[in-house]
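Participant: What shape does this take:
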Amino acid sequence: MDPFFILESAKSFEEACASLLQAVPDHGFGVLAVHDLGQTLRRKGLAFPEECRIFEVCNPLQAAAVLANTMALNMALPCRISVYTEAGRTRIGMLRPGVMLAGLSADPSLAAVAGEVEASTRAIIAAAAAGAGPAMGCAQDP
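Facilitator: From the prediction side, this is the model:
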């Protein structure tokens, strides 16, 4: 399975970022931090032409369930959703929680939590993209 879930949006980068901030709490998650990677790279003197913000999002109940499984899984938290541009197009994406956690644990209860988190974060991305084109890297998924 493709480890990425990415939707393209007709929205501008700033509009997509604002929409993501609105969609996160609607799905029971909170925003813990926002990292403006593009701005950081430019501030360091690099000629970085694209935009990229990484939103760290978390659902406390799901995070607690993951940590109850294995405390070392704290290193896989929180979930990250990126809004970025590539060749003039706005994209919103993430690493799939199910794929990532499956590589860290074979516990079926963890797979169930990862599935729930993935469904929620996909819904967040879809809401933020609003009117997005087909999913990239996951067109075959349900």
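
Participant: Could you use CA atoms for every contact and neighbour count after this?
Facilitator: Fine.

Participant: got the buried residues for the host helix or strand of Arg91?
Facilitator: Arg91 belongs to strand 89-95 when assigned by DSSP states H and E. Buried residues in strand 89-95, defined by neighbour count with 16 or more other CA atoms under 10 Å: 90-95.

Participant: Show me where the protein has its strands.
Facilitator: 4-9, 30-36, 52-58, 79-86, 89-95, 135-136 (DSSP state E).

Participant: Please report the distance of the residue lying closest to Val83 once chain neighbours are set aside from Cys52.
Facilitator: Leaving out its chain neighbours, the residue that sits closest to Val83 by CA to CA, 6 or more residues apart in numbering is Ile92, at 4.5 Å. Separation of Ile92 from Cys52 (CA to CA, to the nearest Å): 10 Å.

Participant: Mutual contacts of those two, please.
Facilitator: 82-84 (CA atoms under 8 Å, 6 or more residues apart in numbering).

Participant: most neighbours, which of those?
Facilitator: Within the shared contacts of Ile92 and Cys52, most neighbours by other CA atoms under 10 Å means Val83, with 27 neighbours.

Participant: related to what we said a few turns ago, return the closest of the shared contacts of Ile92 and Cys52 with respect to Gly30.
Facilitator: Nearest to Gly30 among the shared contacts of Ile92 and Cys52, counting by CA to CA, is Ser82 at 14.8 Å.

Participant: List the contacts of the closest one.
Facilitator: Taking CA under 8 Å, 6+ apart, one finds 52-55, 91-94 in contact with Ser82.

Participant: Name the nearest residue to Glu118, sequence neighbours excluded.
Facilitator: Leaving aside its chain neighbours, Glu118 sits nearest to Pro97 (5.6 Å; criterion: CA to CA, 6+ apart).

Participant: structure for this one too, so we can compare:
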Amino acid sequence: MDYGISITLPDDFDAAMPKVIEALAEQGFGVLTEIDMAATLKKKLDVQIAPHVILGACNPPLAYRAVQVEESIGLLLPCNVVVRSGDGGTVVEALDPQVMVGVTGNEELTGVADEASTRLRAALQSLQAQ
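Facilitator: From the prediction side, this is the model:
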């Protein structure tokens, strides 16, 4: 099952992070949380992985529209954007918002999913254009 939107940037992780946050902001997504997986796994399990951060991004108008249609949609909102070191650069991944329509079977979410998908894809495409 294809459930994500993904690009690879030529930038190293530290250079890519602020660019990703800026690209999301330009599309109306604020970053509410930042989970540093590498630091967490090092602290909790004493294992080392390449830089890997999960950004909890939110577009409030889209989130509001979705919750009006489906009260429990917060479980599926396409809020996680992963930024991680990959071969030859930095991988940026976002959950495809169409997943929330498929999982719930609620076609009333289609408009929200379409707009969220358009905005997330635009953010990622703008990163590739840099």
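
Participant: TM-score for these two?
Facilitator: The TM-score (TM-score structural alignment, normalised by the length of structure 2) is 0.88; 130 aligned residues with a CA RMSD of 1.8 Å.

Participant: Assess the claim that Pro13 of structure 1 and Glu51 are in contact.
Facilitator: Actually, residue 13 of structure 1 is Phe rather than Pro. Yes: when contacts are counted by CA atoms under 8 Å, Phe13 of structure 1 is listed as touching Glu51 (7.4 Å).

Participant: who touches both of these two?
Facilitator: Shared contacts of Phe13 of structure 1 and Glu51 (CA under 8 Å, 6+ apart): 83-85.

Participant: Can I get these in JSON lines including distance to Ala64 of structure 1?
Facilitator: Conversion of the shared contacts of Phe13 and Glu51 of structure 1 to JSON lines gives the following (distance: CA to CA, whole Å):
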{"residue": "Val83", "distance to Ala64 of structure 1": "26"}
{"residue": "Tyr84", "distance to Ala64 of structure 1": "29"}
{"residue": "Thr85", "distance to Ala64 of structure 1": "33"}
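
Participant: Nearest to Thr121 of structure 1 among those residues?
Facilitator: Val83 (13.2 Å).

Participant: Check which helices and strands the helix ranked longest in structure 2 sits against.
Facilitator: Counting residues, the longest helix found in structure 2 (DSSP state H) is helix 110-128. On a contact count with 3 or more CA pairs under 8 Å, 6 or more residues apart in numbering; DSSP states H and E, helix 110-128 of structure 2 meets strand 4-9, helix 13-26, helix 60-69, helix 98-104.

Participant: Now distance to Pro78 of structure 2 too, for the ones you listed, in a markdown table please.
Facilitator: Listed next are these as a markdown table, based on distance: least, CA to CA, whole Å:
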| stretch | distance to Pro78 of structure 2 |
| --- | --- |
| strand 4-9 | 10 |
| helix 13-26 | 13 |
| helix 60-69 | 9 |
| helix 98-104 | 8 |
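
Participant: Pull the distance from stretch 49-65 of structure 1 to the chain's centre.
Facilitator: 6 Å (CA atoms, centre = their mean, to the nearest Å).

Participant: Stretch 33-52 of structure 1 too?
Facilitator: Worked out by CA atoms, centre = their mean, stretch 33-52 of structure 1 lies 18 Å from the chain centre.

Participant: got the buried residues for that stretch?
Facilitator: 36-39, 50-52.

Participant: Among those residues, which lie within helices?
Facilitator: 37-39.

Participant: quick one: which of these is nearest Glu118 of structure 1?
Facilitator: Out of those, the member with the shortest distance to Glu118 of structure 1 (by CA to CA) is Leu37, at 23.6 Å.

Participant: can I assume that closest one is in contact with Phe55?
Facilitator: No: using CA under 8 Å as the test, Leu37 of structure 1 is too far from Phe55 to be in contact (10.5 Å).

Participant: wait, what's in contact with Ser19 of structure 1?
Facilitator: 127-129.

Participant: before we move on, back to that, mind checking what the residue nearest to Val83 of structure 1 lines up with in structure 2?
Facilitator: For Ile92 of structure 1, the aligned residue in structure 2 is Val92 (criterion: TM-score structural alignment).
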